[in-house]
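# Predicted structure and sequence below. I'll ask about it afterward.
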Amino acid sequence: MNARTPSVALERPADTDQGIGGCPRRKEDRRLLLGRGQYVGDIRMPDMLDVAFVRSPVAHAKLGRIDKPEGLASMVYTMDDLSGVHPILAASALPGFKRSVQHPLAKDKVRFVGELVAACVAPTRARAEDIAAQVSVDYADLPVLADMEAAIDSATRVHDEWSDNVFAETNTDRDVSAPGATATRTVRRRLRTSRQCMMPLEGRAVLCYWDHRLDQLVMYSAAQVPHINRTGLAECLGLDQGQIRVVSPDVGGGFGYKGLLLPEEICCAWLARHLGRPVRWLEDRREQLGANANCREHAYDIAVEVEPDGRLVGIECDAMVDSGAYSSYPFSACLEAAQIGSILPGPYVMDRFVCRTRSVATNKPPILPYRGVARTGVCFALELMLDAAAREIGIEPYELRARSLVPASAMPYTNITNKYFDSGDYLACMTKAVEALDWQVWRERQPKAPAGKRIGLGLAVFCEQGAHGTSVYHGWGIPMVPGYEQCAARFTPDGILEIRLGVHSHGQGMETSMAQVAHTVLGIDIDRVRVQHGDTANSPYSTGTWGSRCAVMAGGAVGTACQALATRMTALAAALLGVPAATLRLEGGRIGVPGSPGLALDEIAHTWYRAPQKIPLGIDPSGLEVVVGYKTAPDTGTFSYACHACAVEVDIATGRVILLDYAICEDGGVLLNPQIVEGQLIGGLAQGIGTALYEEMPFDGEGQPLASTLADYLMPGAGEMPPLKIIHMETPSPLTLFGQKGIGEGGAIAPPAAIVNAVNDALHALGAELTECPASPERVLRALAAARTGALA
């Protein structure tokens, strides 16, 4: 295991180190920083039309008459006009799963505020919006289900054909306890995480046109999963997948928000074919906030059982997730709840685990997979409970956790829900984070806090399963099973290496890190590597970018493809040099006998393409282009992990929480590029701080969103980021090509738990405790008031 120093003084390899572990300048940054990126909104086409949608102003109603403006009927389309278009069916093979039928434009009934009712087209967005404002729709109001707990017992149905309002229920019951267990203490709480929105800099965007020469629909979309979108479009439009090309150009952030098929995409695709003109939709921020970007609403009735010394004995939990009105394609309704039953035990050893989960349908927008899918809520629930137990016992929270973290000596370890932890040292990780924060120094400062202020300390430990394979997703009933990743790699005649991937980069620096993998295998300068992605016409099939899978799966595919090219290059070099291939070494982009100059890769490529007469007979004619697939074995995923520790100051008069200090120790296995990893952690931390302290999308009893502008929806800015220390541990995974693990979501998972734990530590002496996030000033003051009256907030 190799531990790096904190990021404030990180001893990184020099910029000239281009291979795995190096930190060269990102290849993509030059074009992005100079404004030369190309996003969907930058693309202009002749005769293009813009779309504005009529969206439902009510959460639940029967659809009546839709009147189109006089003289403008040809510019307004309802579901009845979309001939041949099938509904979105995001099904699951989970036992008992109820399928929701979502038409791209509402038919018969609307089920949430913002649901699409009609599409209006015009030469400009402004004109299309004017037309939309003139469309008249009759709505017959129905009772609204705005609370998931009430929806479970309600006679009202989100989907009339269902027997209740639950998409699916799961149950887990495991007991591996030994007889004669010691006396235990049980701590129980009801916890909630608030519904929130995702906020990529670029909203969703779609541009479609019909290519008559190729008889093909072309869709430019800000998408994370272009091949999956193509599959969904084919199903809904009745086309074969070869008739559809999906292109994801530069994408300004995804976070899961762009990892699904959109009703807007289906509408634009149909309109483009029907009208014979390019059709574009660019989401505005109000559409995003009010209708499209909900996530994270969990509720837990949870108890933990601990021994007197703090050892975790068991967990009992009844959890529910507000899944909104529909399951979004390819699958979203149960993705959060279905995972709770398998990942709630976290990185801990225990004897008993009982968990029931329900995915509840309500009259809210569909819940979507957001960075740290399910794990953020799970980490919040379990880590708050462990801190509560530590307070009751009277020990430090890290001391309690140390009793139950999976020890390094037990790795690889199969936990109580059969998760296979590939490698790691969780205790060392937590210890390093606590030390980096100077925990004891902050403890000494607590009594010296300014008048009216309280200082608190908190931490959270988690493990992140990434790069999941067939066994995991098939077990969850998901229809798109990510069994492998492919890379197409080839040398051009002048020795440029072209890499084509099915995954998509939308901020992860993949063009750089994948080039670093190629450099490690072939020794080629990363400036001579071109990474192409995001186009179903020339990239291998892929389930796309999500689930912290790219470093492992795409990195493994690139490495394996480059190894295959190295084998072919070595055979050619051996033939040209007249020596056995076994005597040659590939190093620094050259192949030769050790001690001799040999041949450069570009020389070999030139000979193959431009001077084949120099190549002896009998050489494999397959050439310098390969398509290679890669998967881990076993394919249960890698387990990165981290500990976040922080100090906060709480103003007990105003309820304001300020982050004073923050430390992260993480282990992502072998880091392809530590600087890129740090960027992922810092960005994730900012999102996690938003979840912990600011971001919330409340709904009233009629299902109306109450924060539909950025004046109402609060987000952290640069001023809310705390002083930060990052420590990298590198415990190689035995399952992956280079020992790397998925780490893209980790920065966003732990902050809500760590920060709210710190707030509770600050308020403990006052008898106050928060059980919900975000820890807004209002909630802090409510907790203090409840403490004064003897009630738990």
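Thanks, I have it.
# CA only for contacts and neighbour counts going forward, please
Fine.
# Next, the contact list for the residue nearest to residue 366 when sequence neighbours are not counted, please.
Among residues not flanking residue 366 along the chain, residue 324 sits closest, at 4.2 Å (C-alpha to C-alpha, 6 or more residues apart in numbering). By C-alpha atoms under 8 Å, 6 or more residues apart in numbering, the contact list for residue 324 reads 333, 360, 361, 362, 363, 364, 365, 366, 367.
# Comparison target, given below:
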Amino acid sequence: MHSGIGARALRKEDARHLKGKAQFVGDIKIPDTWEAAFVRSPLAHARLVAIHKPAGAEAQVFTAADMPDLKPIRCESTLPSYKMSDYPALARDKVRYVGECIALCIAPTRAEAEDLAEAVRVDLDPLEPVVNVGTALKDGAPLLHEEWNDNLFLTTRHDGDLSEARARATVVIERNYETARQAMNPMEGKGVLAHWDHKAEQLIVYTSTQVPHLIRTGISECLGLDQGDVRVIAPDVGGGFGYKCVLQPEELSVSWVARKTDRPIRWTEDRREHLTAGANTRQHSYKITAYADDSGRLLGLDADIWVDIGAYSVWPFTACLEAAQAGGNLPGPYDLGAYACRTYSVATNKPAFTPYRGVARPGVCFAMELTMDAIARAVGKDPLEVRCLNLVPGAAMPYTNVTGKFYDSGDYPQAARAAAEMIHAETFRARQKAAAAEGRHIGIGFAAFTEQSAHGTKVFASWGLPLVPGYEQAMVKLTPSGTVEVRSGNHSFGQGLETTVAQVACEWLKTDLSQVKVTMGDTGLTPYSTGAYASRGMVMAGGAVSKAAEELARRLKIHGAHLLQCQPEDVEIRDGAVTDGLSSVAFPEIAAAWYLHPDRLPDDVNTAGLEVTEGYKPDIDTGVFTYATHAAIVEVDPRSGRTEILDYVIFEDCGRRVNPMILDGQSYGGAAQGIGTALFEEVIYDAAGQPLTSTLADYIMPGPAELPHIRLGHMETLSPHTRHGMKGVGEGAAIAPAGAIVNAINDALSGYGVELTQIPATPHRVLSAILNARQAQEARA
């Protein structure tokens, strides 16, 4: 049975998950483990005056004053005008958002630790909070960080020349767009269990993370330990989405207390902590001016983008990655000649901003795709026609766009036309007219995007980050019993990487997937990797495994040929054996010769053995670009404001599909998150900076009843710059739904003159838009 690249193999990890045998941070059993609970700030902005520990339990409560040697998270950047912020594991002189950690309490059980936390009294001197971008940027606004002269982490500029575009334009579109703040809500929240191993003389940290090697670096730096004194193990991880790719303050304080008390200490995040104190994301504001001609051809784009970053800069990606990505990716898949953009990373009294699936691109796709529809309406053309007019054509590939993004391969208009065909766009207007006769309002919308995946050293260095990825490493070996072992410092947390890297090994070693064991996420056992983020897992980890497996296959041919008494060039690997015509020697026999009976091998045998470690990155550092078009048909009830998705299609090109089944799952899951972005999910704060969406009864996520049957289409344009032509795909499907769905809503309500420009498109916002449009019409009359 084929187990290599292209096989729809069942996921290796599913058996233990479905049988309840997986091991998450909360499942790990270490004798004498105590549980932790945090005292968190009830105010968004205040001076920390005093902390009063309960009498008799002082040794179980830890504050910043107890940890003078614990350094704050300090994320540096080389970008001009960037301002650093010390992010303490426990608040020192001031609190800057509701939920910020003030003290850590430990006890034999979580309930006792929470009771202890309730007994801690904190004296706070309230300060005026800064709860939105507008307030933060006003002259005289309260400063989150007094050493700054304003509330800006960073401002960036792309100064393109728009003079010709302005002169030639016959259509000028001006719009303001808003995207909501979101929480990420992985099934498993954050969690960390730390203890000191006296035999290994190491701090052992089990943590729910996407980036174990990075977390080891961060913990060792903040605790003042050599990295060899810290071992980070990421066990099974119940989802990440970017939330778990940064150093968490809880990881630091729990690690410090575990070492101080010489006792295993565990903390696991509950859902209320996640919703109130966990990282927030995706809150953007846009001011867009687009210049086009009468055909709908986009001539130039001028943009200002504000990102509500929250209180602190996260390590290692900083507070500025989101805005930098927004400015660089706004042009998307379009052939745009003139572009100017300014971005502003703004500090507010909210939890720190963390990368989330798609990093900035859901916002920029929403803004760009609504702008494309606005241009189409202005010139009286079909939105799909205007898109195809402006999308980078296949004949132009490879193509370097106006912001320097290198689009290595593909045909963007073809994907748009394929999505339109799948959703039967050619007959939709007749269907829409028939629905209108029944009093129903249906609409169609499109959104196209590119996804930069596996971008590398020079790209990250240009963003000024304190840690830059280099070569991804992986180890592949033949074990003494003849099975295959793969070790990668990357990690699998739901995206199926444990299976797909095994399939890559099978591509070279031609063995059954059941004969491949994969070890990931343990700094003590795996080669170095900066981890899983930026859709890099398959390209980078898969590429490294491919190189190592290719070399192992070469060595197996040499040993197998010797045992078969023929030449290496005469043999091939097939079905877990080295074969020469009708003769073969199975992997267990080759392994036995190397490990147990070296007398069967020649005296001048290659001493490198059957264990191979290789490093890999693509031959371009700009990353490889996946792309797709999403199309949606919706029905909107103008009486309730409710939107129902009637049909939804995705047509994408992610290069070589290693496991089509897993790829489909990634697309379904990403689209579900994108539908949440479009219609439901919003973290809301009041004027005092208090979170109003602290439970899943308040923070609404889509469930089975709200999700449509999503139909998928694919084509494979292989990247010329990666092993096997692979491209990343982990973030893509979450990027486009908001643009496609809101365009469809606007189309459905075009008779009312409605144009929504804010997400989520909740019933309240839809009804408000209808009312505002009606009042505007009456005012004109």
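Nice, I can see it. Keep in mind that this is a model prediction, so the values were computed, not measured.
# Filter the contacts of residue 324 of structure 1 down to the ones also in contact in structure 2.
Contacts conserved in structure 2 for these, counting by both residues aligned by TM-score structural alignment, their matches' C-alpha atoms under 8 Å: 360, 361, 362, 363, 364, 365, 366, 367.
# Using the three-state scheme, assign the aligned partner of the fifth one in structure 2.
Put plainly, it is residue 364 of structure 1. Aligned against structure 2 by TM-score structural alignment, residue 364 of structure 1 finds its counterpart in residue 350. Of the three states, residue 350 of structure 2 takes coil under DSSP: H, G, I helix; E, B strand; the rest coil.
# ok, now residue 733 of structure 2?
For residue 733 of structure 2, the assignment made with three-state DSSP gives helix.
# Tell me the residue in structure 1 aligned with it.
Checking TM-score structural alignment: residue 733 of structure 2 goes with residue 747.
# Same check on residue 503 of structure 2?
In structure 1, the residue paired with residue 503 of structure 2 is residue 516, using TM-score structural alignment.
# got it, and residue 724 of structure 2?
Aligned by TM-score structural alignment, residue 724 of structure 2 pairs with residue 738 of structure 1.
# Now for that match: which residues touch it?
By C-alpha under 8 Å, 6+ apart, the neighbours of residue 738 of structure 1 are 556, 670, 732.
# how does it look with 7 Å?
With contact taken as C-alpha atoms under 7 Å, 6 or more residues apart in numbering, residue 738 of structure 1 is in contact with residue 670.
# cool, the one 3 residues further on as well?
With contact set as C-alpha under 7 Å, 6+ apart, residue 741 of structure 1 has these partners: 551, 552, 638, 639, 640, 668, 669, 733.
# Counting neighbours, what do you get for the first one?
Burial of residue 551 of structure 1 is recorded as 26 neighbouring residues (other C-alpha atoms under 10 Å).
# do the same with the third one
Each residue near residue 638 of structure 1 was counted by other C-alpha under 10 Å, and the total is 34.
# Show me what it aligns to in structure 2.
Per TM-score structural alignment, residue 638 of structure 1 is aligned with residue 624.
# Would you quantify the distance from its match to residue 455 of structure 2?
According to C-alpha to C-alpha, to the nearest Å, residue 624 of structure 2 stands 7 Å off from residue 455 of structure 2.
# Repeat that for residue 494 of structure 2.
Counting by C-alpha to C-alpha, the separation of residue 494 of structure 2 from residue 455 of structure 2 is 21 Å.
# same deal with residue 171 of structure 2?
36 Å.
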